[in-house]
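Trainee: Kindly return the folded structure for what I paste below:
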Amino acid sequence: MSETWVTLVGNAATSVDYRDSAAGGVARFRLAVTPRYWDRQKESWSDGHSSFYTVWARRSLAMNLAGSVSVGEPLLVHGRLRVRDEERDGQRRFSADIDALAVGHDITRGTSAFRRVVKGDSLLTERAKTSVG
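Mentor: As a prediction, the model looks like this:
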């Protein structure tokens, strides 16, 4: 069965929640994606309805996210789309998760500085842990 790969452009809606696990670090955050369109009647740009996605990352991507992303920052997220269908309190609910393969800042809206991480870099590890607690 083929998987659905997506690339989303949006803003970090929540801070990154990083946790250590036996299989390595796991991080998650919410991404808000809001389309913009030209409203001919108002003769100005307007925002459409926002969609929210839970972005999941593992291992080194999870740790790097925790040390790099803050609420409100413009991001690009590429990964596998997972749609969940749940029934809660008699109501059917749908939610969308992204298992991220890559995440980066959207530099069409600002600048970003890249810093390569060296394995065992304790500074990044400490920053990721302090952003959680």
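
Trainee: For the rest of this, base every contact and every neighbour count on C-alpha atoms.
Mentor: Will do.

Trainee: Unless I'm misreading it, G72 sits right up against A13, doesn't it?
Mentor: Yes. With contact defined as Cα atoms under 8 Å, G72 reaches A13; the gap is 6.0 Å.

Trainee: quick one, strands of this protein?
Mentor: Using DSSP state E, the strands assigned to the chain run over residues 5-12, 17-19, 26-33, 36-39, 44-47, 51-58, 74-88, 91-105.

Trainee: The structure of the following sequence is requested for comparison with the preceding one:
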Amino acid sequence: MAGEIVITVVGNLTDDPELRFIPSGVAVAHFTVASTPRVYDRESGEWKDAETLFLRCSVWRQEAEHVAQSLRRGTRVIAQGRLRQRTYETKEGERRTVVECEVDEIGPSLRFATTPVNKAPRTGVLAHAGAKSPAGDLFAQHDEGTQESEEPF
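Mentor: Below is the predicted model:
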């Protein structure tokens, strides 16, 4: 959508993701990513930590459940999503405005770690109906220029 601010943040989870279900049964996971950039100080000739950004994030539906099952406090993650501004009222009646990230994609960073990847079973309209996409298996489709014998992963 035009006007959306898409960002990518790399940092560590400050706590385990908090998984909840809204009244309609849809899952949502909330978590905070702490991102501390490193900057070079020319005066001292050393790398130093800059100010840490604490970004509150949310992820929805099945991905929320995957996040809650897979990620823990301290895990270094790469998250991509859209910034959202939200206004709410506190119990004391004060109006507050916050900026949060609605995550589209998230995963562990492999820069300083390794992890096995387990493909989750498909869900959604096609999986529940037992049908395939009109062109066959969604995951078997190849981009132009890709040889048929090549696997993406």
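
Trainee: TM-score for the pair, please.
Mentor: The TM-score (TM-score structural alignment, normalised by the length of the first structure) is 0.77; 120 aligned residues with a Cα RMSD of 2.5 Å.

Trainee: that older thread, so which of G72 and A13 of the first structure has more stuff around it?
Mentor: A direct count of neighbours by other Cα atoms under 10 Å for G72 of the first structure and A13 places A13 higher, at 19 against 14.

Trainee: To which residue of the second structure is that one aligned?
Mentor: Applying TM-score structural alignment, one finds that A13 of the first structure aligns to T14 in the second structure.

Trainee: R92 is in contact with R84 of the first structure, correct?
Mentor: No. Using Cα under 8 Å as the test, R84 of the first structure is too far from R92 to be in contact (10.4 Å).

Trainee: ok, and which of the strands of the first structure has the densest surroundings?
Mentor: strand 26-33 (a mean of 22; mean count of other Cα atoms under 10 Å).

Trainee: Quick one: list the elements packing against that one.
Mentor: Packing partners of strand 26-33 of the first structure (3 or more Cα pairs under 8 Å, 6 or more residues apart in numbering; DSSP states H and E): strand 5-12, strand 17-19, strand 51-58, helix 59-66.

Trainee: about what we covered before: contacting residues for the match of A13 of the first structure?
Mentor: When contacts are counted by Cα atoms under 8 Å, 6 or more residues apart in numbering, T14 of the second structure touches 31-34, 73-74.

Trainee: Apply 7 Å and report the result again.
Mentor: 32-34, 73-74 (Cα atoms under 7 Å, 6 or more residues apart in numbering).
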